[in-house]
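[1] heads up, no residue letters with this:
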């Protein structure tokens, strides 16, 4: 098939939505390891193998998606689908990459919460310990990349303290705003380089409309949901706001979702953390954890509503921002502010590592030892997260016996 590519690297059959769906479905079935690993899979598939875009354009796209709220790897996939097949291509890319893990987690939710499936004693606790190791690994990896230098470390610590003192969605957004101000004032990027960007078939008017719809839903859904008794509308509102307000990717979604479903009494905290730990073992985006939560609360309809709601902001932002990206990325002041936000994201994740993960999962010195061994397995032994989840569940069962 690759031999059919034209001089620009485009294979006509790969422009069809069904072809884009199948390509991303295979990635959704095989892309284990989290967002960074997903981006590696994407590079191998679309830069090295299919030549859909250049190395420079791919690096630029990653940079943009890391600056937007939502799951960066899914947004990269949406943008690639959008570039290749327009709006239907973006939807096909999202559906293919999301479907496998969303379906598996939905079935898992039925097994745990609705079908009377009795989990072995100790399994949930073992999965919760694994979640501590996985998030600690994410904090370490992100800090090494995003918190170089004393200024960024200071912003990270400020964000950690701020989120712990003000553990709400509003508090998290306020902390991110302060981090942006510090970045603008203290971090200066003078190395902005203009390069050819990814070709996106979206007019600026369509970009403005997408951004307007993003804001209308963000501001209007809470008002409508407050006046309506429809539980699915309330779920859509809560998960849409989560997808719209989460900076930093999959792991950072944990505190917002925890406050959304556990803090409101919709779901038991143990089930929440067990599902979150199991989501680490899934291929594809971690945001499909929303399917587990929706199915646990309201069955198949809840799973569909929550998955669509949590990813919809990302799609609207990709469509809205990409037409203006060339101008945006050349602005040094914007880049400085976003550098501060990235350091703040690490602080947000560090706060989530302590509360609720550590405080509800690490209950004994043995738990500390197991979490440390899990972290070492991820850091030094390159243990895949799915294997660590499997081992954590087994150890939890054995230790409880």
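    Everything's here; your move. Computed from a predicted model, the values in this text were never measured in an experiment. Residues are numbered from 1 along each chain as shown.

[2] CA only for contacts and neighbour counts going forward, please
    Noted.

[3] and the contacts of the host helix or strand of residue 38?
    Per DSSP states H and E, residue 38 falls inside helix 35-42. With contact meaning CA atoms under 8 Å, 6 or more residues apart in numbering, helix 35-42 is reached by 27, 31-32, 71-73, 77, 249-250, 284-285.

[4] most neighbours, which of the residues you listed?
    Most neighbours among the contacts of helix 35-42, by other CA atoms under 10 Å: residue 284, with 31 neighbours.

[5] tell me the buried residues in the next helix or strand after the helix holding residue 38?
    The helix or strand immediately downstream of helix 35-42 is helix 55-67, counting by DSSP H and E. By 16 or more other CA atoms under 10 Å, the buried positions in helix 55-67 come out as 57-58, 60-62, 64-67.

[6] putting a second one here so we can go through both:
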């Protein structure tokens, strides 16, 4: 059987943790780059799975909401060392960037005066370039034809006209419906797809917990008025509704923490800029936001609540779908729905590029020129994001001094 190579040759939890800790420390460049690092490590170097098995796992992570690269890592850990291996993979891959983002939250007050303010200005401008690159790249991949391009435009209009998470949810639903109607194509069927060792009862339980938290947490937050519950709800909702992971979570997090006034736009974009310079999953940006939010416990505990909340729904959905994945993905309607939802994501991210990213960061000719320079360095020169972050930070200081 195809899965024999991945299930019989088990790994220890410690081995899984150390491998993913190394990846979490060295994997720069966002979720697409992470998947490349993973393939090199698990397919080429360690022979933990073959290319076909790895492609199955990547396809599943792309199908579900949540952080794609972290879900792939969670799946690899599950295959190699069971449930504790999945947790070890998540902690190892997430810990380095989460620690760096929380450290920045504690040290943000150091960025005072002309130089510090210039650094923060530069980080916000870098965010413009990086989000623009994400929109450009995703549009080429996810909207290759007229129907999906039209869905993206409608999603953009919906998000701009309906402010907050309501507009983003509506855009995803419209995209899914549009995909069901306009994006049907030949069914991709593979009889030898990867099978995961997850029982159906465990899958159903995971889906039930996912739904209970999504529906029940906002009710509890409203009834109790507890800031920690409200914080968990905002980040859980963002993690539950983001398709594609990475930069796509930006508008959902912005709606969750900036719109209610827990975090300012300037703080949000400064943290987002720093998140580009650290390795590991971009979702650890949530740790920074939870640490500085004006609701909930703040600090380390606020960061921990935000991190658990933003990652948890993606993992619950992954565990819930694993026992049924091979059967479900063969349906043409399921594939069509995902094509439409993915196209809608492009429109949602394009709306976020305009507001709050562009409108907050680009305030004069100098900031616009620096944003263009950073974009060209990313797209044409193919420089790593962390290098562009350094260029943007230096440019921000120069603009501040001038």
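    In hand now; what should we look at? None of these values were measured; they are calculated from a predicted model.

[7] may I see the buried residues of the helix holding residue 38 of structure 1?
    For helix 35-42 of structure 1, by 16+ other CA under 10 Å, it's 35, 38-39, 41-42.

[8] now that helix: which residue numbers in structure 2?
    Using TM-score structural alignment, helix 35-42 of structure 1 corresponds to residues 31-38 of structure 2.

[9] for the contacts of helix 35-42 of structure 1, work out which two are farthest apart.
    Distance extremes for the contacts of helix 35-42 of structure 1: the farthest pair is 27 and 249 at 18.3 Å, using CA to CA.

[10] ok, residue 77 of structure 2 touching residue 93?
    No. The criterion here is CA atoms under 8 Å, and residue 77 of structure 2 misses it with residue 93 at 10.9 Å.

[11] more neighbours, those two?
    residue 93 (29 against 26).

[12] quick one: map the more buried one onto structure 1.
    Going residue by residue (TM-score structural alignment), residue 93 of structure 2 aligns to residue 97.

[13] which other helices and strands does the helix or strand that match falls within contact?
    Using DSSP H and E, residue 97 of structure 1 falls within helix 72-109. Secondary-structure packing of helix 72-109 of structure 1 (3 or more CA pairs under 8 Å, 6 or more residues apart in numbering; DSSP states H and E): helix 17-30, helix 35-42, helix 55-67, helix 269-279, helix 289-321.

[14] residue contacts, residue 284 of structure 2?
    Contacts for residue 284 of structure 2 (CA under 8 Å, 6+ apart) come out as 94, 97-98, 101, 275, 307.

[15] recalculate using a threshold of 7 Å.
    By CA atoms under 7 Å, 6 or more residues apart in numbering, the contact list for residue 284 of structure 2 reads 97-98, 101, 307.

[16] how do the residues you listed look in structure 1, which are kept?
    Counting by both residues aligned by TM-score structural alignment, their matches' CA atoms under 7 Å, those that remain in contact in structure 1 are 97-98, 307.

[17] and the helices in the stretch 101-250 of structure 2?
    In the stretch 101-250 of structure 2, the helices defined using DSSP state H, counting those that start in this stretch lie at 113-142, 146-161, 165-182, 200-224, 227-241, 249-253.

[18] and the first one, which residues are buried?
    Judged by neighbour count using 16+ other CA under 10 Å, the buried positions of helix 113-142 of structure 2 are 114-135, 138-139, 142.

[19] just to revisit the earlier point, just give me the closest of the kept ones among the contacts of residue 284 of structure 2 to residue 391 of structure 2.
    Among these, and counting by CA to CA, the member closest to residue 391 of structure 2 is residue 97, at 20.4 Å.

[20] how close does that closest one sit to residue 30 of structure 2?
    For residue 97 of structure 2, the distance to residue 30 of structure 2 (CA to CA, to the nearest Å) stands at 12 Å.

[21] tell me which element residue 392 of structure 2 falls in.
    Under the criterion of DSSP H and E, residue 392 of structure 2 resides in helix 385-401.

[22] quick one: map residue 150 of structure 2 onto structure 1.
    When structure 1 is aligned by TM-score structural alignment, residue 150 of structure 2 is paired with residue 154.

[23] how about that match, what does it touch?
    Per CA under 7 Å, 6+ apart, neighbours of residue 154 of structure 1: none.

[24] now residue 244 of structure 1. Nearest residue, chain neighbours left out?
    residue 313 (5.2 Å; CA to CA, 6 or more residues apart in numbering).

[25] and that neighbour, how many residues sit next to it?
    If we define neighbours as other CA under 10 Å, then residue 313 of structure 1 has 27 of them.

[26] mind listing what it touches?
    214, 240, 243-244.

[27] and the nearest residue to residue 397 of structure 2 once chain neighbours are set aside, what does it touch?
    Closest residue to residue 397 of structure 2 apart from its sequence neighbours, by CA to CA, 6+ apart: residue 118 at 4.0 Å. Going by CA under 7 Å, 6+ apart, residue 118 of structure 2 touches 396-397, 399-400.
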